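Kindly generate the corresponding structure for this input.
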Amino acid sequence: MSRTTSIEPTAPPGSQATAGGLLARLGAVMAGNAKIVFGVWLVVLVALGAAAPSVFSSLAGAGWQADGSESVRVRELAQQHFGGNSSAAVQVVVHSDTVTIQSPQAQRVLSEIGEVFAGDSRFGAVIAPQPGTSISPDGHTGILIAGADASTDDMVKAVDEHKDALTALAGDGIEVYPTGASALWSDFNKANHDAMIKAELFSWPVTLAIMVLAFGSLVAAGLPLLLTLAGLVASAGGLVLLNQVTPISVWAMNFAMMFALALGIDYALFIVARFRDALRDAATRRDAVAETMDTAGKAVVLSGLTVLVSLSAVLIVPAPAVRTMAVGIMLAVLFVLLATMTLLPAALGALGGRVNAGSLPYAKKQQHRSPRFAAWGNLLHAHPWPFAIGALLVLIALSLPTLGLKVAMPSIEVVPADAPVRQGYELVQAQMGEGAPGMLQIIAPVAEATRTAQLAAATDGISMVTPPQPATDGSGMVMMQALPGVDPSDPQMGAILDRLRGALPADALVGGAPAENLDLQQALNDYFPLIVGVILVLGFLLLLVALRAPVIAMLGTVVSLLSTAAAFGVAKLIFQDGHGASLLGFTPQGFLDGWGPVFFFAMIFAIAMDYTVFLLATAKEHYERSGDPKIAHIDGLAHSGRVIFAAAAVMVAVFFTFALADPLPPKEMGIILGTAVLLDALLVRLVLLPVLLRLTGHGAWWSPTWLTRILPSISFAHHR
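From the prediction side, this is the model:
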């Protein structure tokens, strides 16, 4: 029965509170100095919290590129030598059904557009619409180009600041739409930010309800949310400060919000549940904290390290946005982990038995060793094969569609239909051709200009090539624009780009927004196998060091791939094939967003290993005490099953709220991660992995003598 009376807050010097390992002593110190810990955290949160509110306006908006690629080189040359007429330039589409671009009314609007750009040094040369190139055949649509004289991130911020002023110039039958890559990222980031905030606001009350049901106590349920809030505030402020050193993608905070909430609750659940159990037998609340940190605390540290290691592998990809997204999550995990190791033990030490305050009636009889999960463990122990085969069949069946998965960079359809950038994009297509919004840029030496233009025009898939334009600084280069015959997101675009690059002289370079997307996609595809390998190896090594058991460390790592593959199989059925698209409210693109496999693999594997650590660390603790694999299997599940189930329920609720978002990327993220957690918790951690413990018996915990000698000795049992 849960104890609700208060226990002595501290223990005398030299008491049991200092027994156990390093984390036990750390927990005892935190619990014994709660006021100091609270004070330090208050200072940290006030300092970082001052910067936190500006996180979304401060962070970078672009960075979706493959550093070192040919397309990035073209953009850099265009900004240096061609007045900024690069893929980052802002294109303003001006259209009228009643007058032509050459009319006084349209010319006046174009002049006013130029004045908007003239006052901002981030914009380079302004190029008025040109007949034959940037004016439609009927003369009613023109594209004004404002060159980019700043980084891609600064150009997105410039559009953020000026797009309202630009669209306000529309009127009297004349339409004005800022478009181009910088405008696309501006509208794209805003739509995703709004969707993420709405989803987060919706997920908090759902999360609190699940916490109350899991703990049966209002105080115990509130602790994980307070811990998560501290981690969120600290990571938001930290990202703003880090952005002063190197540009951090705004997506980093979006992912950090999601992961801080999910993992913060996971860790707090495990710690608080174990603390409530330790209170029953500990002499003091400080002893209870020490025991909790010596057992569950080790599992949380191992889990946090596993998450950090998995995400660190993403840093290999030479794409700033992808790297900084990983950095954002890692920073959030670090702060949540730090709060779990310091702030939470201090709070538990201060609360003692009052952690059970506000208990619901059913919680009075709640035990840390769940009778239901103990019964489930006994059932799995008695009949392992039917459950193992059933779980494997479901996971394999869901994984098979992954073989036909296609990936590509997002199309214009990921921004809302009423966004100016999309309206301008579609207008340009209607007036100037399918490929007009995604012109390819070719830069070549003057000596090769004529030959390059002829070869480009003769390339299959290229509809038109503009006359070569010399560099503005006399650098001996020319630029020409090549009009593809297909939409920039069409699957044929990659083949057209390859043919064009293959046909041109060696000194000619091909870039432009479509080329940048394709080069980034190629980099992501190339690095994906390496990232998977690094994550698997490092995940296995961490489990091996912690558990000192190569068999179960290997099995725990391998089965994590099953839930990952099954989640991508479901993603293929939904987002590529369109099953359930009408129910979820989106139009399928026919592919999964290109950054998905790399990033989602790391995230799913990190979460899967999170639950693996909770289950195996608890099982190892009971094996160390009893030496009996049956007790380790059943009691490991009985003591961790409810926590894994509740933590998974929270994660699924958090992730699936993002499925309600209108933009496609948050929807993809929510459904893929939510499905992965659901499958992993129910089929892998609560069925397949316990069955593997049953089937391997003592062998699960066996280790060769030579390996035992070189590995550090880590015990998950608390020794009083």
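
going forward, measure contacts between C-alpha atoms and count neighbours the same way
Noted.

ok, which stretches of the stretch 401-550 of the chain are helices?
In the stretch 401-550 of the chain, the segments counted as helices under DSSP state H, counting those that start in this stretch are 420-432, 449-457, 492-503, 513-547, 550-571.

out of those helices, which comes closest to Gly27?
helix 513-547 (19.6 Å; C-alpha to C-alpha).

what angle sits between the closest one and helix 492-503?
When axes from the mean of the first three to the mean of the last three C-alpha atoms, to 10 degrees is applied, the directions of helix 513-547 and helix 492-503 differ by 110 degrees.

for comparison, sequence B:
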Amino acid sequence: MRAVAAPPAPPPLRRLGHLLVRRRRLVMVVSLLATLAMAVLAAGAVGGLSLARFEAPGSESDRAGAELAERFGTGSADLILLVTARGGDVNTPAVAAAGQALTRELAASGGVAEAASYWTRGRPATLRSEDGRHALVVARIPGDADAVRSRILPELVPRLTRGNEVISVRSGGGEEVFRQTVPQARQDFVRAEMVIFPLVFVLLWLFLRRAVAALLPILVGVFAMVTTLALLRGALLFTDISTFALNLTLAMGLGLGVDYSLFVISRFREEVARGHDLHEAVARSVERAGRTVIFSGVTVAASVAVLLALPFDFLRSFAYAGIAVVAGGVIGAVIVLPAILAAVGRRVLPKRDRGERAEGFWHALATRVMRRPVVYGGAAALALLVLGSPFLGLRFGVADDRILPASAPARQTQEVIRAGFPAEETDALQIVSTGPAVDVAGYATTLSRLPGVAQVDSAAGSFAAGRRIGDGDPARFAGAEGTWLSVVPSAELMEADPVRLVEQVRAVPAPFGVLVGGYPAELADYRTSVVDRLPLLLAVMFAVTFVILFLMTGSVLIPLKATVLNLLSLSVMFGALVWVYQDGNLSGLLGFTPTGSLDPSIPILMFCIAYGLSMDYEVFVLSRIREEYGRTGDTPSAVAAGLQRSAPLITAAGAILALSFAVYASAQVLFVQMLGVGMAVAILVDATVIRAILVPAFMRLAGPANWWAPAPLRRLHDRLGLSD
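Sure thing, here's the model as predicted:
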């Protein structure tokens, strides 16, 4: 008698689903206790976030700054005090005496390494406004960004920014600008979240039609946020994480929590509609939707993880936050949510069973597109290319005080300096000798002839337009092991192209070895370092996502198609950034001041996040198409059926995630506003035009080639692929 073969073991994720059903009360209790514990850790994480600077470690400007501080005890100004004469000008005896007293008080303050002013440096024109009403006091405050911005400046600025019958004093400078940015960004977040949560709940209720079903994704989003902050608390033990990563954490935490939960809940409803009991429906949802959520999470995490390849704490911070928030969202959707569904599943089901529509709007749209894929796909691609065309005019620049709203005190100070001072003394380039110096006067004379150079100060004298205009200051500029020079740019050049000046100064042959530093050089080196690493960043990102999608589909063409289509949607995002924030369109509506360029950090950050989220929706669509293709073996019908089942969900999830980012359009800090607007545009384009038109058009044109792979890769996928 032949033995009956044992039935095959259920897939691992379905076994996990059955376990979560059986242990649902234990899972919910443990999840609640874990959330409370992580909330305690999360509270401490917010205070531990740091204030990273835009700097390139090991660059020429970094080495110049170190040499300048070590050998000459000086460096760039970290704090600027703008002194305004109440009557007369800054040369009147009373104003001069008050200015000198203020300089001495600042120099004697804790944390201040040196301080100087218009009155203590021989009254140079570069430290006085053209109308004579304003003069500057500058200070160097060594230390990391946290020490300077969180401890020293909060004590100094309120004490020194005062007024009397003789003078009034306001604060500015790069460190003060970014110090004021942090609380403003936090206010932006609080205001946005007060709007986001109720709006998200309303949208979820409109889509799911049950209050409990609408509440569960929000709870998963909150779980993802709390988990992320708790994980960041651990990461803070061995690295610095920028406080700006908090905004990303909270926006993505809610968005991904909602995305992943919607996918699980929709699959749960679908399995119940097919006749499975609640517990079996939960297990099958974990198997199918859970697998897709995990794939999606790995893809998003891999996309932001490439930021770890950049040696910049500011950008690395977003990698840590992005990985953590994905982990929280996946755990919440695959572990916590199924246990809750097993307990309250009936309250998540629709009140009226409308039945599963095999052919609806999305099926009809996909079928129509696939009948004429060249026409529909070509028109959609052309429209996206036109919308993205402003990106061709992208100009990388550097961030300044205009990232703050016009009402910010530091920005108001910088506006006065920018408009009223003939030169930017506080943004001078510092040229440090690397050994004994010869012919300093000749070198300074040559530098002073460069376009945009207002003045060159050195131990051999002060020079402008190739002429000596003042005596030298050996006590300030000369040392036992060399010398240094200060190249003061004009206000017009700093406004137009400070990086160009850095390139010109470095191109001038020096009679001795030099290092060029100072604020413009630091910005130029940071920008160059970021841009130079873009090819590596893109190569790593494309390779990682290709491998993940290949393991999921076994296809070579589908990962390539996903990359091309994602780049199309991202081109629209970058086109919008250039059109709005570089060129200034809609600046009145959104309330910002355009500078004519974009800082490279934010577009790179947004590229990584948006690329990951685009792959998120790609995985959602592909999982349903691949499932249908495995059942029918027919690509066109699989695409139409897969789109019918996934498009409503993706559209709803995309709208909610886009809303979570779009609310940040009301932010006062320009970085936060750019992130919100750009991400909202990318998500909406990706969730609609890309998924509804270009995906079916491309897959119809590719036909059987969609699922092709060379024999060696096919065997590799059979061994390592993550198939059902």
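
TM between them?
Here the TM-score for the pair of chains, by TM-score structural alignment, normalised by the length of the first structure, is 0.89; 696 aligned residues with a C-alpha RMSD of 2.9 Å.

hmm, back to that, how about the helices of the stretch 401-550 of the first structure in TSV, adding mean neighbour count and distance to Phe605 of the first structure?
Formatted as TSV, the helices of the stretch 401-550 of the first structure follow (neighbours: other C-alpha atoms under 10 Å; distance: least, C-alpha to C-alpha, whole Å):
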stretch	mean neighbour count	distance to Phe605 of the first structure
helix 420-432	21	35
helix 449-457	18	45
helix 492-503	17	30
helix 513-547	20	8
helix 550-571	22	6
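
mean shift between stretch 530-546 of the first structure and the second structure?
Here the mean offset of stretch 530-546 of the first structure against the second structure after fitting is 1.6 Å, by mean C-alpha distance after the TM-score superposition for the first structure.

circling back: out of the helices of the stretch 401-550 of the first structure, which comes closest to Ala617 of the first structure?
helix 513-547 (7.4 Å).

Specify, as a residue range, where that closest one falls in the second structure.
Residues 519-553 of the second structure are where helix 513-547 of the first structure lands when matched by TM-score structural alignment.

Now do the end-to-end distance for that stretch.
This stretch, stretch 519-553 of the second structure, spans 50 Å end to end (C-alpha to C-alpha, to the nearest Å).

quick one: it to chain centroid distance?
14 Å (C-alpha atoms, centre = their mean, to the nearest Å).

returning to that earlier point: of the helices of the stretch 401-550 of the first structure, which is nearest Ala391 of the first structure?
So among the helices of the stretch 401-550 of the first structure, helix 550-571 is nearest, using C-alpha to C-alpha, at 10.1 Å.

if we can go back for a sec, can you convert the helices of the stretch 401-550 of the first structure into CSV and add a column each for distance to Tyr267 of the first structure?
Listed next are the helices of the stretch 401-550 of the first structure as CSV, based on distance: least, C-alpha to C-alpha, whole Å:
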stretch, distance to Tyr267 of the first structure
helix 420-432, 42
helix 449-457, 58
helix 492-503, 44
helix 513-547, 17
helix 550-571, 19
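
which stretch of helix or strand covers Leu392 of the first structure?
helix 384-399 (DSSP states H and E).

which helices and strands sit right next to that helix?
Packing partners of helix 384-399 of the first structure (3 or more C-alpha pairs under 8 Å, 6 or more residues apart in numbering; DSSP states H and E): helix 550-571, helix 689-696.

next SSE after the first one?
Remark: after helix 550-571 of the first structure, the chain's next helix or strand is helix 581-584, criterion DSSP H and E.

aligned partner of Val687 of the first structure in the second structure?
So, by TM-score structural alignment, Val687 of the first structure is matched to Ile693.

That should have said Ala31 of the first structure, apologies.
Per TM-score structural alignment, Ala31 of the first structure is aligned with Val21.

So its match sits against Val344, correct?
No. Val21 of the second structure lies out of contact with Val344 (C-alpha atoms under 8 Å); the separation is 11.3 Å.

more crowded one of these two?
Neighbour count, other C-alpha atoms under 10 Å: between Val21 of the second structure and Val344, Val21 has more, with 23 against 14.

Let me see the ranges of the strands in the second structure.
79-85, 114-117, 134-140, 167-172, 429-433, 453-458, 461-464, 467-470, 478-479, 482-489, 514-517 (DSSP state E).

Make TSV from those strands and add distance to Gly378 of the second structure and mean neighbour count to it.
Formatted as TSV, the strands of the second structure follow (distance: least, C-alpha to C-alpha, whole Å; neighbours: other C-alpha atoms under 10 Å):
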stretch	distance to Gly378 of the second structure	mean neighbour count
strand 79-85	55	26
strand 114-117	63	22
strand 134-140	58	25
strand 167-172	52	22
strand 429-433	51	26
strand 453-458	51	27
strand 461-464	59	23
strand 467-470	62	16
strand 478-479	66	17
strand 482-489	50	25
strand 514-517	50	24
